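A.B. asks: Predicted model and sequence follow; I will ask about them next.
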Amino acid sequence: MSFNIDEWEPKTKMGKLVKEGTITDIDEIFEKGLPIMELEIVDALVPDLEEEVMDVNLVQRMHKSGRKVNFRVIVAVGNKNGYVGLGQGKAKEVGPAIRKAVDNAKYNLIKVRRGCGDWGCVCGKEHTVPFKVQGKASSVSVSLMPAPAGVGLVVGDVGKTILNLAGIKDVWSQSFGQTQTTVNFANAIFDALKTLSAVKASEAELKKMGVKY
């Protein structure tokens, strides 16, 4: 369903500032560390998000009234230009589970720091991770390392999907643990991407690595 900003009635102060045009860039929100409480804020400021269903699983649990069966869905969203999110959703049917997962992924949207950090590449474009980072989820740990332009995404299929949605075209990787467990591998990749923005570096160092912010 396409988003129509004219039909949106914001319920939060931030939402009202977005609708009236006072806030026009989602980076303003990220830089202040403010929580996004309305999905329409993401729809308005990052309208070109694409969605990818990563995994659909049946999950069961015992309840006093009997066995409960739900679908658990993992979804990644991104605009292939520096923004990506990962989310999960559960429901009795696949459709509602996917919608919940998409909404959750939008609430978890982050900006991904990209650059040209490989010593053998001097293109200066934002095509890879600017420096080595690690991510962890349960028993799975992943390292993402800068790669020269043209290498592609040397990582498992789950990682390729998330990195592609983030706008990363080249990367080396190492992974350990039960990487065949989609939810943990996906969360480890996402954790590594979040770490990119947490690493402190001077403006001169970032500029040298091709990072534009």
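C.D. replies: Sure thing, it's come through. Residues are numbered from 1 along each chain as shown.
A.B. asks: Going by C-alpha atoms from here, please, whenever you check contacts or count neighbours.
C.D. replies: Fine.
A.B. asks: ok, so what distance separates Ile36 from Gly85?
C.D. replies: With distances taken as CA to CA, to the nearest Å, Ile36 is found 13 Å from Gly85.
A.B. asks: higher neighbour count, the two?
C.D. replies: Gly85 (26 against 19; other CA atoms under 10 Å).
A.B. asks: Please enumerate the helices of this protein.
C.D. replies: Ranges of helices in the chain, per DSSP state H, are 13-19, 26-31, 39-45, 94-107, 157-166, 182-198, 203-208.
A.B. asks: Name the stretch from the ones you listed that approaches Phe176 most closely.
C.D. replies: Among the helices of the chain, the nearest to Phe176 by CA to CA is helix 182-198 (9.5 Å).
A.B. asks: re earlier: mutual contacts of Ile36 and Gly85, please.
C.D. replies: Tyr107 (CA atoms under 8 Å, 6 or more residues apart in numbering).
A.B. asks: picking that back up, with Arg61 as the reference, name the closest of the helices of the chain.
C.D. replies: Of all the helices of the chain, helix 94-107 comes closest under CA to CA, at 16.6 Å.
A.B. asks: distance between the closest one and the chain's centre?
C.D. replies: Helix 94-107 sits 14 Å away from the centroid of its parent chain (CA atoms, centre = their mean, to the nearest Å).
A.B. asks: what's the answer for stretch 93-108, then?
C.D. replies: 14 Å.
A.B. asks: what comes up buried for that stretch?
C.D. replies: For stretch 93-108, the neighbour count (16 or more other CA atoms under 10 Å) marks 94, 97-108 as buried.
A.B. asks: Included below, for side-by-side comparison, is a second structure:
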Amino acid sequence: MGMHSDSRHTGREGVGRGGEGKDLEGWVPRTKVGVYVVNKQITTLEQVFEQGYRVREPEIVKMLLPDLKSEVVHVGVVQKQTDAGELTRFSAIVACGDEHGWFGIGRGKAAQMRLAIDKATRDAMLNIIPVKLGCGSWECRCNVQHSVPFKVVGKGGSVKIEIIPGPRGLGLVAGANITMMLRLAGIRDAWTRTFGSTSTMSSTALAVYNALRNTYSIG
């Protein structure tokens, strides 16, 4: 398959910033890490990962990444037949990132679309991971963190994606939703190749997430 240049997108919608101070008013941490963050014993998300802690409260991410942004990747309708009739629920997939090396994907279901998006946004924060940025393009070698440091591959369901380092100025050669997710992670220039049923956004989002996670697990 050739380099991916599809411009199709599904259900994209801006959610806005997740780190507004008003969202943290009245937050009482329920975990040890949350207490450390409130008491300024932990001041960066890097410290959380370096010390082997898990993020169990989205407020931790909101406080440590005040510039975090969220985007809706996909919203679908799930219908289920019950004794009382047909039950309709919304299913949302949301991506979050600070555009400087942090990225997360989350899912949420609810009877109302906004609630499903809110659940997915919180889930994305709990799934946030560090992404290693760099310049692995043989055409560039500029030492600026604008791409991935080397080729990474990720799989999700039937979907496989390859993210290949690109030179500065190339942009992102990818479909609209994949481009949006890579930008949230901080990647500005890269080629991508996709295989499988990329119209299944849950699998595509997971494939992107796993590829970005491999920037650290491999390198």
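C.D. replies: Arrived safely, thanks for sending. Everything numeric in this text was worked out from a predicted model, so none of it was measured.
A.B. asks: re earlier: CSV for the helices of structure 1, including distance to Ala76 of structure 1?
C.D. replies: Formatted as CSV, the helices of structure 1 follow (distance: least, CA to CA, whole Å):
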stretch, distance to Ala76 of structure 1
helix 13-19, 23
helix 26-31, 18
helix 39-45, 14
helix 94-107, 6
helix 157-166, 6
helix 182-198, 9
helix 203-208, 27
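A.B. asks: Nearest to Lys80 of structure 1, out of those?
C.D. replies: helix 157-166 (4.3 Å).
A.B. asks: packing partners for the closest one?
C.D. replies: strand 50-63, strand 66-78, strand 83-91, helix 182-198 (3 or more CA pairs under 8 Å, 6 or more residues apart in numbering; DSSP states H and E).
A.B. asks: what span of structure 1 lines up against stretch 135-155 of structure 2?
C.D. replies: Residues 116-136 of structure 1 are where stretch 135-155 of structure 2 lands when matched by TM-score structural alignment.
A.B. asks: Thr194 of structure 2 and Pro58 of structure 2, how far apart?
C.D. replies: From Thr194 of structure 2 to Pro58 of structure 2 the distance is 31 Å (CA to CA).
A.B. asks: Please identify which of those two sits among more neighbours.
C.D. replies: Neighbours were counted for Thr194 of structure 2 and for Pro58 using other CA under 10 Å; Thr194 has more, 24 against 19.
A.B. asks: Counterpart of that one over in structure 1?
C.D. replies: Per TM-score structural alignment, Thr194 of structure 2 is aligned with Ser175.
A.B. asks: now do Arg30 of structure 2
C.D. replies: Under TM-score structural alignment, Arg30 of structure 2 pairs with Lys11 in structure 1.
A.B. asks: which residue is nearest the centroid of structure 2?
C.D. replies: Gly104 (3.2 Å; CA atoms, centre = their mean).
A.B. asks: Looking for the alignment partner of that residue in structure 1.
C.D. replies: For Gly104 of structure 2, the aligned position in structure 1 is occupied by Gly85, per TM-score structural alignment.
A.B. asks: Contact partners for its match?
C.D. replies: Ala76, Val77, Gly78, Ala105, Lys106, Tyr107, Asn108, Leu109, Ile110, Phe190.
A.B. asks: nearest residue to Lys16 of structure 1 other than its sequence neighbours?
C.D. replies: Pro10 (5.4 Å; CA to CA, 6 or more residues apart in numbering).
A.B. asks: What's the local residue count around the one you found?
C.D. replies: 16.
A.B. asks: how close does it get to Leu39 of structure 1?
C.D. replies: 10 Å.
A.B. asks: now do Phe131 of structure 1
C.D. replies: From Phe131 of structure 1 to Leu39 of structure 1 the distance is 31 Å (CA to CA).
A.B. asks: And Phe3 of structure 1, by the same measure?
C.D. replies: 10 Å.
A.B. asks: Report the distance from stretch 189-204 of structure 2 to the chain centre.
C.D. replies: For stretch 189-204 of structure 2, the distance to the chain centre is 14 Å (CA atoms, centre = their mean).
A.B. asks: meant to ask about stretch 99-115 of structure 2
C.D. replies: 8 Å.
A.B. asks: Tell me which residues touch whatever residue of structure 1 lines up with Asp67 of structure 2, please.
C.D. replies: Under the alignment by TM-score structural alignment, Asp67 of structure 2 pairs with Asp48 in structure 1. Asp48 of structure 1 is in contact with Asn79, counting by CA under 8 Å, 6+ apart.
A.B. asks: go again using 10 Å as the cut-off
C.D. replies: Val42, Val77, Gly78, Asn79, Lys80, Asn81 (CA atoms under 10 Å, 6 or more residues apart in numbering).
A.B. asks: And for the second one, the neighbour number?
C.D. replies: Translated: Val77 of structure 1. Counted with other CA under 10 Å, Val77 of structure 1 comes out at 28.
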